[in-house]
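Enquirer: I'd like to go over a predicted model; first the sequence, then the structure.
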Amino acid sequence: MRRVLVALIALALSPAAALAGWRDDVKTLKVGFIAGDNPTQEVARLEKFRWRLQTALAVPVTLFPARSYQALIEAESSGRIQYAILSSLAYVALDQACHCAEPLVQPVAADGARGFRALIVAPAASRIASLDDARGKRLAVARKDSLSGRLVPLAGLAAEGIDAETTFASLVETEDPLAALKALGNGDADLAVAWSSAEEPLTAPRDSGPIGALTADGGLPPGGLRVVWRSDIIPFGPHAVRSDLPSEAKDALRRALVAMRTDDPDAYDAIEPRFEGGFVEVDDGPYRRLGLLLAEVAAPQ
């Protein structure tokens, strides 16, 4: 009888039994993503990615198309989905909303960059070489919800004790950092926000940000700008899972995602076509620091 009991305990503790246990708990993994105005088409486009995850976990995987990051945040915080593909700002908002999720992996650029820096630039031919020189000048910024073109630059300046509203003569409103650079080039501003994922943003390739794109298109002469201010690294948006997802499921997902660029490039390209470097493991440190920066500036004085 004792031998039978020992055998039953050993079976219960075996990897196969453990796998069955967490699979029974998960049942179906629901993955949320931004689908835009054509969710049916986007779900079909991501089929290879969905199938790769389903194969890795050996549980059904379904896709949850959302029209906005707010919808994804609400779905993951409420537990209607267990996995979401988010921007950096959306992950910070999710973390502040529920403290119920964690970043699993993030994509990287072809050169290995894990994020980008927000910048404030001035024409190289101008006399603006520092923030002190920028006082009383016009700063072109992006719309109010732009992370790189508004939120981080103004938050970073505030963290250094610089109030943009009183330091600059005016904030010239534009649509995005590319439009801000064009306003600078047209003489409608004296400085502009920008961003770059390159170590040397002023000599960067086209896909490193708006400076590289504008230079490649001939809209900006090489060496035509000077960086007046730069932020800390802002990480690219993560694939985040709920913290209560079983650790075995997280490990299986992490392994599949990190290997995906090599093992199944079609599946990877379906979900991350802009980032050629694949997925890497990530912790929430950079995202928490970003959240603290934005929260500090937003707090009532």
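Expert: It's in. What you see is a predicted model; the values in this text were computed from it and never measured.
Enquirer: CA atoms for contacts and neighbours, from now on please.
Expert: Will do.
Enquirer: distance-wise, check the residue lying closest to residue 62 once chain neighbours are set aside relative to residue 79.
Expert: With CA to CA, 6 or more residues apart in numbering as the measure, residue 30 is the residue that lies nearest to residue 62, at 5.0 Å, once sequence neighbours are left out. As judged by CA to CA, to the nearest Å, residue 30 and residue 79 stand 10 Å apart.
Enquirer: of those two, give the one with the bigger neighbour count.
Expert: residue 30 (19 against 14; other CA atoms under 10 Å).
Enquirer: tell me the secondary structure for that one?
Expert: strand (DSSP: H, G, I helix; E, B strand; the rest coil).
Enquirer: now swap in residue 198 and tell me
Expert: coil.
Enquirer: now do the same contact list for it.
Expert: 113, 116, 204, 208 (CA atoms under 8 Å, 6 or more residues apart in numbering).
Enquirer: and the residue nearest the centre of the chain, what is it in contact with?
Expert: Against the mean C-alpha coordinate of the chain, by CA atoms, centre = their mean, the closest residue is residue 237 at 1.5 Å. Residues near residue 237 by CA under 8 Å, 6+ apart: 85-89, 91, 106-107.
Enquirer: okay, now the one to match up with it:
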Amino acid sequence: MQSNQGRKALGFRLKAFIQYWVFLAVLSPLVLAGSFGVSKADWRTDLGVFRVGIVVGEDVAGNLARVEPFRLALAEALGMNVEIFPARNMSSLIEAHRGSRIEYAIYSASAYAATWILCECVEPLVLPLAVDQTATFRAVIISGPSGPGNLSDLKLENLAIPRARAVGAFEIAMYELEKQGVFPEGTTVDKVGSSEQAVNAMLDGTSVAMLGWSSMIGDRLSGYSRGSLKALAERNEGEATGYKIIWQSLDIPHSPHAIRKNLSSEAKRLLRETLQHMFSADPSAYDSIELDYGGGFEIARHGQFLSVLDFVRAKMGIKGASSEVTGEVTGTGETQKE
């Protein structure tokens, strides 16, 4: 029989033997990775090129040249090559994002909503800020001095409604008004043309109320910081006296920059940081990509688009985000910059 000392020696050897193989098991993957270059692929290597989609319309060369400072700024921030994908219209931009042909796109609010409904593969990155530092606005109904005091007294034929360029803020407003029972579902209206023409109709008494928009921040008596009430005030010795807002929509976001959900978290962080500081740190890059608002960017959240998503689902004939699409949504934006 083995002595106690012999058994202890055997135990120590066995323990050392086990520890040695545990050490090799831990070390071997590290050695192999160092020897053969086997490591988790970097997201830059996976992508190869980072592609940014913008709507260029007919002037492809001119718009590509215009956004070159923005492209260079993103390339520097990401540490990789960036290419601009020139989309003829918003529909082709949506299809490119859905099909993973681009990682980044600049949308209207309704186009972002349509893309999310079709694939749930995107998320908002930033929203442009206006000079008053707002990233949203509201559609409003403004009543004039001889106009109705509330919605129940409003007659549709007395309401001046501007003709939006595409699927935009005023269509969203009409949808909300129908949902609230203010107008019958499927109401058709005569539109006066531009927002400026609607303001003129109010001033000359042709209309006693108008559908407009407002930032809804700032001094009420001067018409808030920007919007249709502000335009009326500026034509009325700087005061909105006699004009009142009798209805307002939910917040409508400015045109978002959006990215694919499956983009690397590091890439998302680099993009957010770059865009947040671009207005002051790289004004030439900012000015090359943001033509409407002029106040920088702020971080965007998907929850800011819920009311727009509701509207776009209804327009597309969808009951839920995974339902079959039966309609088409197009548009170039809801820019409110008067």
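Expert: The structure has been received and is ready for your questions. These numbers were taken from a predicted model, which means no experiment stands behind them.
Enquirer: TM-score of the superposed pair?
Expert: Between these two chains, after superposing, the TM-score reads 0.84 (TM-score structural alignment, normalised by the length of the first structure); 290 aligned residues with a CA RMSD of 3.0 Å.
Enquirer: quick check: which element contains the residue nearest to the centre of the first structure?
Expert: Secondary structure from DSSP states H and E places residue 237 of the first structure outside every helix and strand.
Enquirer: show me where the second structure has its helices.
Expert: Along the second structure, counting by DSSP state H, helices occupy 4-36, 43-47, 60-66, 68-78, 90-98, 109-119, 169-179, 195-203, 228-234, 265-281, 283-289, 306-316.
Enquirer: need those helices in CSV with mean neighbour count, can you?
Expert: Formatted as CSV, those follow (neighbours: other CA atoms under 10 Å):
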stretch, mean neighbour count
helix 4-36, 11
helix 43-47, 12
helix 60-66, 14
helix 68-78, 18
helix 90-98, 20
helix 109-119, 24
helix 169-179, 20
helix 195-203, 20
helix 228-234, 23
helix 265-281, 16
helix 283-289, 18
helix 306-316, 19
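Enquirer: I'd like these as JSON lines, with distance to residue 157 of the second structure appended.
Expert: As requested, these are exported to JSON lines (distance: least, CA to CA, whole Å):
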{"stretch": "helix 4-36", "distance to residue 157 of the second structure": "75"}
{"stretch": "helix 43-47", "distance to residue 157 of the second structure": "55"}
{"stretch": "helix 60-66", "distance to residue 157 of the second structure": "42"}
{"stretch": "helix 68-78", "distance to residue 157 of the second structure": "46"}
{"stretch": "helix 90-98", "distance to residue 157 of the second structure": "33"}
{"stretch": "helix 109-119", "distance to residue 157 of the second structure": "27"}
{"stretch": "helix 169-179", "distance to residue 157 of the second structure": "14"}
{"stretch": "helix 195-203", "distance to residue 157 of the second structure": "13"}
{"stretch": "helix 228-234", "distance to residue 157 of the second structure": "19"}
{"stretch": "helix 265-281", "distance to residue 157 of the second structure": "44"}
{"stretch": "helix 283-289", "distance to residue 157 of the second structure": "40"}
{"stretch": "helix 306-316", "distance to residue 157 of the second structure": "24"}
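Enquirer: so which of those gets nearest residue 250 of the second structure?
Expert: Among these, the nearest to residue 250 of the second structure by CA to CA is helix 306-316 (7.0 Å).
Enquirer: ok, the contacts of residue 237 of the first structure vs residue 275 of the first structure, which is closest?
Expert: Top of the list for closeness to residue 275 of the first structure, among those and by CA to CA, is residue 107 at 6.2 Å.
Enquirer: so how far is residue 141 of the first structure from the closest one?
Expert: Using CA to CA, one gets 27 Å for the distance from residue 107 of the first structure to residue 141 of the first structure.
Enquirer: neighbour-wise, which of the two wins?
Expert: residue 141 (32 against 28).
Enquirer: need the counterpart of the more buried one in the second structure.
Expert: Residue correspondence to the second structure (TM-score structural alignment): residue 141 of the first structure is matched to residue 161.
Enquirer: neighbours of residue 242 of the second structure, just the number please.
Expert: Neighbour tally, residue 242 of the second structure, other CA under 10 Å: 13.
Enquirer: grab the nearest non-local neighbour of it.
Expert: What sits nearest to residue 242 of the second structure in space, not counting adjacent residues and going by CA to CA, 6+ apart, is residue 145, at 4.8 Å.
Enquirer: pretty sure that neighbour sits against residue 243.
Expert: Yes - using CA atoms under 8 Å, residue 145 of the second structure is in contact with residue 243, at 5.9 Å.
Enquirer: more neighbours, those two?
Expert: Using other CA under 10 Å, the more surrounded residue of residue 145 of the second structure and residue 243 is residue 243, with 21 against 16.
Enquirer: what's that one aligned with over in the first structure?
Expert: With TM-score structural alignment as the criterion, residue 243 of the second structure matches residue 225.
Enquirer: who's in contact with the residue nearest to residue 62 of the first structure?
Expert: Applying CA under 8 Å, 6+ apart, the residues near residue 30 of the first structure are 61-64, 80-83.
Enquirer: of the residues you listed, closest to residue 292 of the first structure?
Expert: Ranked by distance to residue 292 of the first structure (CA to CA), the contacts of residue 30 of the first structure are led by residue 83 at 23.4 Å.
Enquirer: on that earlier part again, in the second structure, which of the contacts of residue 237 of the first structure remain in contact?
Expert: Mapping these onto the second structure (both residues aligned by TM-score structural alignment, their matches' CA atoms under 8 Å) leaves 85-88, 106-107 still in contact.
Enquirer: distance to residue 287 of the first structure added to these, as CSV?
Expert: Converted to CSV, those look like this (distance: CA to CA, whole Å):
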residue, distance to residue 287 of the first structure
85, 14
86, 12
87, 10
88, 7
106, 11
107, 14
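Enquirer: and which of these is nearest to residue 254 of the first structure?
Expert: The closest of these to residue 254 of the first structure turns out to be residue 106 (CA to CA; 10.3 Å).
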